[in-house]
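Peer 1: whatever this is, show me its structure:
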Amino acid sequence: MTSSSLRVLGIDPGLTRCGVGIVDVDRARRGSLVHVGVIRTPVDEPIGERLAQIAAGIREAISVHAPDAVAVERVFAQQNSHTVMGTAQASGIALLIAAEAGLPAATHTPSEVKAAVTGYGSADKRQVQAMIARILRLDAPPQPADAADALAIALCHAWRRGAPAGGGTDALTPAQRAWADAERVARTYVRARV
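Peer 2: You can find the predicted model right below:
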């Protein structure tokens, strides 16, 4: 990693599969893959042991790869309350470990992440995987989807952390420009309604 790049650990929280992706993003907003994987826990183990396994996997990623920041997908309401509970617990573990490590942490919604990497907040899993492969110049999309989602979360965070070098939009990808334009419109709409 160079001093002008940011290394972000992205986490797609889940109790059975917790995606972990680490990217380096330079000042021109080009990303490169550092690490990607999935922490898996057996469904028949007690919840405490499963959370401990997730914690150990995240701690190892931080220890080995020394990220500058952590980004976690924000838990959102789903029909299955059991799934939401496990996702929320894994998310809490990730945020706790980031705080213990002294790393800044943020959460991003699934639609924020999809819009950041594809330009479309309702993109499907295959679209996200294809864009991650393209952005990171990979031979094939990362598998499983949890791994690609973790990389997307990391990229979203790195790209949203501030303006590009020079303050303009020239260094942005088309998806990033679409996201910046949508944010400007939303801010204008909110100010007009207040």
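Peer 1: from now on I want contacts and neighbour counts done on CA atoms only, so please keep to that.
Peer 2: Fine.
Peer 1: can you give me the helices for this protein?
Peer 2: Defined through DSSP state H, the helices belonging to the chain, from first to last, are 47-65, 81-100, 110-118, 125-135, 145-160, 174-193.
Peer 1: Proceed likewise with the subsequent sequence, for comparison:
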Amino acid sequence: MRLIGLDPGLQVTGWGIIEAEGNRLSYVGCGVVTSEARLSLAERLTMLHAGILDVLKRYAPDEAAVEETFVNRNPTSTLKLGQARGVVMLAPALMGLPVAEYPPNLIKKTVVGTGHAAKPQVGLMVRALLPGADPQAADAADALAVAICHARYRASGQTLEQAIRRAEGGRR
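Peer 2: Modelled structure (predicted):
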């Protein structure tokens, strides 16, 4: 199963692609999509959307996962981040992909073991969990962490769903 993790941002959106086969994860690719600060908000959102669509077409993931937005002290920044996140979520949804969402603390806890891990810790663990991965940007490492988190929780959800179906005698 090919998964894409997305770490949304208006200026820089990270993306990371992994393959998940059971509990085995392997690195496929990662990078960032950027927008130019001098452009209007609509033009910047268009750039993000086009960039994410390009990545989706190039790597053809089966599912997507996006980091949830945390609330900044600055309401204007939070609203702009929310708009960027909406565009980032829309791209895989328009291609028919399921899109999961995970809070930042859960992603860090899943990858590092603590929900308040610093970005360098996340990057180190991503490199340890995905041999061959060497994300050059923290946003790309964060996106790979989102994909790892989704792989872990997605597998748990499927196992739980199968157990429920068996318990109900296959009526689901």
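Peer 1: out of the helices of the first structure, which is closest to Leu33 of the first structure?
Peer 2: Using C-alpha to C-alpha as the criterion, the shortest distance between Leu33 of the first structure and these is 8.3 Å, found for helix 145-160.
Peer 1: the closest one against the second structure, how far on average?
Peer 2: For helix 145-160 of the first structure, the mean distance to aligned residues of the second structure following superposition is 0.6 Å (mean C-alpha distance after the TM-score superposition for the first structure).
Peer 1: most tightly surrounded among the helices of the first structure?
Peer 2: helix 145-160 (a mean of 27; mean count of other C-alpha atoms under 10 Å).
Peer 1: that helix maps to which residues in the second structure?
Peer 2: Across the second structure, the stretch matching helix 145-160 of the first structure (TM-score structural alignment) is residues 138-153.
Peer 1: what of stretch 41-56 of the first structure?
Peer 2: Structural correspondence for stretch 41-56 of the first structure: residues 35-50 of the second structure, per TM-score structural alignment.
Peer 1: ok, now stretch 83-102 of the first structure?
Peer 2: Using TM-score structural alignment, the match for stretch 83-102 of the first structure in the second structure runs over residues 77-96.
Peer 1: how about residues contacting the match of stretch 41-56 of the first structure?
Peer 2: Residues from elsewhere that reach stretch 35-50 of the second structure (C-alpha atoms under 8 Å, 6 or more residues apart in numbering): 10-13, 33-34, 83-84, 87-88, 91.
Peer 1: tell me how far the most centrally placed residue in the first structure lies from Ala192 of the first structure.
Peer 2: Averaging the C-alpha coordinates of the first structure gives a centre point, and the residue nearest to it by C-alpha atoms, centre = their mean is Ile153 (1.4 Å). Distance of Ile153 of the first structure to Ala192 of the first structure, computed by C-alpha to C-alpha, to the nearest Å: 31 Å.
Peer 1: coming back round to it: distance of the residue nearest to the centre of the first structure from Thr16 of the first structure?
Peer 2: Using C-alpha to C-alpha, we find Ile153 of the first structure at a distance of 19 Å from Thr16 of the first structure.
Peer 1: so how far is Val99 of the second structure from the nearest residue to Asn72 of the second structure once chain neighbours are set aside?
Peer 2: Taking C-alpha to C-alpha, 6 or more residues apart in numbering as the measure, Asn72 of the second structure lies nearest to Thr78, with 5.6 Å between them; neighbours along the chain are not counted. According to C-alpha to C-alpha, Thr78 of the second structure and Val99 of the second structure sit 21 Å apart.
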